[in-house]
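Trainee: dropping a prediction and its sequence here:
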Amino acid sequence: MTSLQRVLVVEDEPLIAMMLEDFLDVLGKLAVATVDSVATALAALDVEQVDAAILDVHLRGGEKSTAVAEALAARNIPFVFASGGNGDGIDDRFHDRPRLQKPFTMDGVEKALAEL
């Protein structure tokens, strides 16, 4: 997992996003961008070097992170889905991707990234 150092965080809840950034820092990872929408995530992919990503499944305004997952998959960048539910909303093409269950723990984040 040493190559997965630069992580894109797609999370629409500011406190949860900050917690993920802190967890990544403790784990020796860098949150290269923390964004709260599909548009900003796609823009970040165009300008940042991203090794992996954590994608909240459901974003504010009814938006889903599917388009970000598609862009990451097309670039062969591994990612995990984060969800407080049972995975409803994850496109069938991505049901095999690792999941990070909310509420997050540092151990859970570490394990999810290790699955990549």
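Mentor: Sure thing, it's come through.
Trainee: going forward, measure contacts and count neighbours with C-alpha atoms only.
Mentor: Will do.
Trainee: go through the longest helix seen in the chain and flag the buried ones.
Mentor: The helix that spans the most residues within the chain, counting by DSSP state H, is helix 14-26. Along helix 14-26, the positions that meet the burial threshold by neighbour count (16 or more other CA atoms under 10 Å) are 17, 20-24.
Trainee: alongside the first one, take a look at this:
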Amino acid sequence: MDKLLSGRRLLVVEDEILVLMMIEDMLGDLGCESVTSAATIAQAIALIEAKIFDAAMLDMNLDGDDSNTVADALAERGVPFIYSTGNSGRDMREGFSNRAVLRKPFSFDELATKLESLLSH
């Protein structure tokens, strides 16, 4: 497998702790240097303002709130991101409909492929 993720710093915005733990394990196995997580919109915005990230994974729904403000903050700073969601519908927001989406539950290979594609552009 390509080591494109080796040394990368990722932000994972996810409010379900078990899903977050799984993602963190997968990203560690993919060689990410650091994985920072946020469970709320406020935490995510504070981290985006304070740190530099190579990429991000963004849950579309955080405890009942859509994550549009987080997507905007990432886009403003030029941080590439992918969405993750357990929703079955196509609930993409205008302006971000071209973003890759990982449908939960996703596999290790699906995560690796989406992130490698994101970071190779």
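Mentor: The structure has been received and is ready for your questions. Here the structure is a predicted model, which is why all the values come from computation and not from measurement.
Trainee: so what number do they get for TM-score?
Mentor: The pair, once superposed, lands on a TM-score of 0.90 when counted by TM-score structural alignment, normalised by the length of structure 1; 115 aligned residues with a CA RMSD of 1.7 Å.
Trainee: center of structure 1 - which residue?
Mentor: The geometric centre of structure 1, computed from its C-alpha atoms, lies nearest to I54 (CA atoms, centre = their mean), at 1.1 Å.
Trainee: that residue pairs with which position in structure 2?
Mentor: Matched to structure 2 by TM-score structural alignment, I54 of structure 1 sits across from M57.
Trainee: which SSE is its match in?
Mentor: Using DSSP states H and E, the secondary-structure element containing M57 of structure 2 is strand 55-59.
Trainee: which other helices and strands contact that strand?
Mentor: Secondary-structure packing of strand 55-59 of structure 2 (3 or more CA pairs under 8 Å, 6 or more residues apart in numbering; DSSP states H and E): strand 9-13, strand 81-85.
Trainee: burial-wise, tell me which of these comes out on top.
Mentor: Using mean count of other CA atoms under 10 Å, the stretch among those with the largest mean neighbour count is strand 9-13, at a mean of 24.
Trainee: and that one, which stretch of structure 1?
Mentor: Counting by TM-score structural alignment, strand 9-13 of structure 2 sits on residues 6-10 of structure 1.
Trainee: stretch 33-40 of structure 2: how far from the chain's middle?
Mentor: Centroid separation for stretch 33-40 of structure 2 versus its chain: 9 Å, with CA atoms, centre = their mean, to the nearest Å.
Trainee: buried set for it?
Mentor: Along stretch 33-40 of structure 2, these residues count as buried under the neighbour rule (16+ other CA under 10 Å): 34-35, 37-40.
Trainee: with stretch 51-66 of structure 2 instead?
Mentor: By neighbour count with 16+ other CA under 10 Å, stretch 51-66 of structure 2 contains the buried residues 53, 55-62.
Trainee: could you show me where the strands are in structure 2, in order?
Mentor: Remark: strands of structure 2, listed N- to C-terminal, are 9-13, 34-38, 55-59, 61-62, 65-66, 81-85, 101-103; assignment by DSSP state E.
Trainee: one step back: which one of the buried residues of helix 14-26 of structure 1 is nearest to K64 of structure 1?
Mentor: The shortest approach to K64 of structure 1 among the buried residues of helix 14-26 of structure 1 belongs to A17, at 16.5 Å (CA to CA).
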